[in-house]
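In: missing the sequence, but the structure's below:
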């Protein structure tokens, strides 16, 4: 029997085992986190990174039509030189960021809070325009990473129905 067939068989058995233990997807109807779908108003900074993380969170959680929760995001980011040339010029940068978050009900009761951290990198070896485009892209990628991490943290909360 090929290793591919064994791997498929193992995957099928793993799926059957998770179904037997009562596994439910976090955003499935009936799951506790499903209460967040289309019911979270997102308050993020009015900046380009704030817009990027707000957009990502709306992609993952939906747009609130009648918000029952408010998710407040605070962003912090820094730029670190990751590599130097022999002449001392910066060749690569790391964009390091953190997103503090707080989820509250509409009446102001805190449901959960936390902070997530991540980083991305970009090359500074091209033209000035190329380096600036790479920096902007790296910040956008960082906001996607941080947004996904916030959603992962939200899935661990005991959300009131």
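Out: Here it is on my side, so go on. Since the model is a prediction, treat every value here as computed from it, not as a measurement. Numbering: from 1, shown residues only.

In: When you work out contacts or count neighbours from here on, use the C-alpha atoms and nothing else.
Out: Noted.

In: Check this protein for its longest helix and report it.
Out: helix 128-154 (DSSP state H).

In: Give me the buried positions along that one.
Out: Residues of helix 128-154 classed as buried: 131, 134-135, 138-150, 153-154 (neighbour count, 16 or more other Cα atoms under 10 Å).

In: In addition, the following structure is provided for comparison:
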């Protein structure tokens, strides 16, 4: 009979070593960017949803050290067409270009994220319009989450 006891010991010692090396969870409430960024987005429904999601993830700024300016562009294209030429599914594409500036107005970082989502157009006119609105809202959330991920990767650099 063999034992996995040595491998368990190494695993426990490895976890203890990682705990003492200064690693901190990126998604914790003690994140250094929480409440430190003021957000500016397009004055559209999609821009509002994007800004709302950014504030949910990073907190509303009380004393901002940075400003994040986000510009979104959206598009729509047919994804599924029947033999009769009717479109039954649409893809909603989006690109969000963002710029992070510090309190002096100097650009700290910039980037671009893109994503897509889709919706079905097989129901009534009202159902299709509701599905399109929901797809746009989902796209805004996806883009905001991608921006937050990039900012969290940058956070150690920003706090130097």
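Out: That came through, no problem. Since we're looking at a predicted model, the values are computed, not measured.

In: Give me the TM-score for this pair.
Out: The TM-score (TM-score structural alignment, normalised by the length of the second structure) is 0.84; 147 aligned residues with a Cα RMSD of 2.1 Å.

In: Check the mean deviation of the longest helix of the first structure from the second structure.
Out: Taking mean Cα distance after the TM-score superposition for the first structure, the mean distance separating helix 128-154 of the first structure from the aligned residues in the second structure is 0.3 Å.

In: What residues in the second structure pair up with that helix?
Out: Residues 125-151 of the second structure are where helix 128-154 of the first structure aligns, taking TM-score structural alignment as the criterion.

In: How far off centre is the matching stretch?
Out: Between the centre of stretch 125-151 of the second structure and the centre of its chain there are 11 Å (Cα atoms, centre = their mean, to the nearest Å).

In: so is residue 90 of the second structure in a helix, a strand, or just coil?
Out: The three-state label for residue 90 of the second structure, taken from DSSP: H, G, I helix; E, B strand; the rest coil, comes out as strand.

In: What is the equivalent residue in the second structure for residue 111 of the first structure?
Out: So, by TM-score structural alignment, residue 111 of the first structure is matched to residue 108.

In: Just name whatever secondary elements whatever helix or strand that match lives in is in contact with.
Out: Taking DSSP states H and E as the definition, residue 108 of the second structure sits inside strand 107-120. Based on contacts counted as 3 or more Cα pairs under 8 Å, 6 or more residues apart in numbering; DSSP states H and E, the elements that strand 107-120 of the second structure packs against are strand 87-102, helix 125-158.

In: would TSV of these with distance to residue 22 of the second structure be doable?
Out: Rendered in TSV, the data for those read as follows (distance: least, Cα to Cα, whole Å):
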stretch	distance to residue 22 of the second structure
strand 87-102	26
helix 125-158	12
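
In: Among the ones you listed, single out whichever gets nearest to residue 27 of the second structure.
Out: Each of these has some distance to residue 27 of the second structure by Cα to Cα; the shortest is helix 125-158, at 8.1 Å.

In: angle of that closest one against strand 107-120?
Out: What separates the directions of helix 125-158 of the second structure and strand 107-120 is an angle of 160 degrees, with axes from the mean of the first three to the mean of the last three Cα atoms, to 10 degrees.

In: My guess is residue 35 of the second structure contacts residue 61. True?
Out: Yes - here residue 35 of the second structure lies in contact with residue 61, judged by Cα atoms under 8 Å, at a distance of 4.1 Å.

In: residues contacting the residue nearest in space to the middle of the first structure?
Out: If you average the C-alpha coordinates of the first structure and look for the closest C-alpha using Cα atoms, centre = their mean, you land on residue 148, 1.8 Å from that point. Contacts of residue 148 of the first structure were listed using Cα atoms under 8 Å, 6 or more residues apart in numbering, and they are 56-57, 60.
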